[in-house]
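In: Can you look at this prediction? I've put the sequence above it.
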Amino acid sequence: MSVYDLMRQRCGLSQTEAAEFQGVRLDTVKSWCSGRRPAPARAVDELRDLYRRILEAGASYAAQLERRGPHVGEDGSARYLVGEPRDDQDAIAQGWPNKAACLAALGVAIAALPVDAAPELVPHDKNTGIPRAGKAKVQSR
């Protein structure tokens, strides 16, 4: 495993998605992941930046969920409604490169909820929202 591959995985990106995100060919990403060729510092920095944005957005979304409080269903159960993006376009509209990166932020948010919280993934709508990606500090090509 390479540092590049570790960061790609932490960002929730497949090799194909990483190639699209970074504007390079799939075989280039494969060689960076395997360590056959070292990834350029800029490529690693882009993933590090994306991962920081995932962590920040996840923490912010968890705080938003806690402020809103759990939704009490008809059966009396209390659940935190976690909005899941419908598709890549839904996530892209919130500043993410794709749905996978947004889902990584949702994972951070769910992990940050109180231990006794019961999260439930629901389709994103105006009532649930999804995490917004912060502004990239390192620009993709």
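Out: Good, I have the coordinates.

In: rest of the way, CA atoms for contacts and neighbours
Out: OK.

In: Quick check: residue 49 vs residue 125, distance?
Out: In this view, residue 49 and residue 125 are 27 Å apart by Cα to Cα, to the nearest Å.

In: which helices and strands sit right next to the longest helix along the chain?
Out: In the chain, assigned by DSSP state H, the helix with the most residues is helix 41-68. If contacts are counted by 3 or more Cα pairs under 8 Å, 6 or more residues apart in numbering; DSSP states H and E, helix 41-68 sits against helix 3-10, strand 78-84, helix 99-112.

In: One more to weigh against that first structure:
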Amino acid sequence: MATTFSLLSQICGLSHREAAQLLNVRLDTVKSWSTGRNRVPDAVLAELAELAARIEAAAAQTLKQIEETAAEHGPPDEVELGIASDDAEAGYIGWPCVGAQATCLGLVLARGIQRGYRFRVAPRGSTVATAAAADSRETDKSRR
């Protein structure tokens, strides 16, 4: 049975473990919310809705950057997207877990493919392009 909590968790790309970690609750609590056994606090639903909106906004911003770059330099043969290798790395780049980042990248892929772009997903920092993007983000963080 689908519940509000389970649907919001899924749209955010969260496993039960990731949801428990994000929401700072026990895994059993997440499972009971997912099945509808226990009532989910409104604040928890609001937090998941906020994460869903953040994922959507990040995907839209990423596509905007791809399109701006394509307009300035011509369409790329392939766009490389770097994905975190674990939740710690995802947290370092601003995501609560790999699942949330992967959901964002999935939206970028789906919408970008519809616009004619080709993609390659690689572990973050594993190629020259993803390493440069990671370095750029780290430099931006140190300036703040």
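Out: On my side now, so go ahead. Note that the coordinates shown come from a computational prediction; the quantities given were computed from them, not determined experimentally.

In: can you give me the angle the longest helix of structure 1 makes with strand 78-84?
Out: Relative orientation of helix 41-68 of structure 1 versus strand 78-84 (axes from the mean of the first three to the mean of the last three Cα atoms, to 10 degrees): 150 degrees.

In: what's stretch 60-73 of structure 1 in contact with?
Out: For stretch 60-73 of structure 1, contacts defined as Cα atoms under 8 Å, 6 or more residues apart in numbering pick out 78-82, 106, 109-110, 112-113, 130-131.

In: so which of the residues you listed is the most crowded?
Out: Greatest neighbour count in those, by other Cα atoms under 10 Å, goes to residue 131: 28 neighbours.

In: Please report how far the residue nearest the centre of structure 2 lies from residue 72 of structure 2.
Out: Closest to where the C-alpha atoms of structure 2 average out (Cα atoms, centre = their mean) is residue 101, at 2.1 Å. From residue 101 of structure 2 over to residue 72 of structure 2 the distance is 27 Å, taken as Cα to Cα.

In: before we move on, what about residue 141 of structure 2?
Out: Residue 141 of structure 2 is 26 Å from residue 72 of structure 2, by Cα to Cα.

In: which one in structure 1 is aligned with residue 85 of structure 2?
Out: Residue 85 of structure 2 maps onto residue 86 in structure 1 when the alignment is built from TM-score structural alignment.

In: these two touch, right, that match and residue 124?
Out: Yes. In terms of Cα atoms under 8 Å, residue 86 of structure 1 counts as a neighbour of residue 124; the distance is 6.5 Å.

In: Cheers, nothing more for now.
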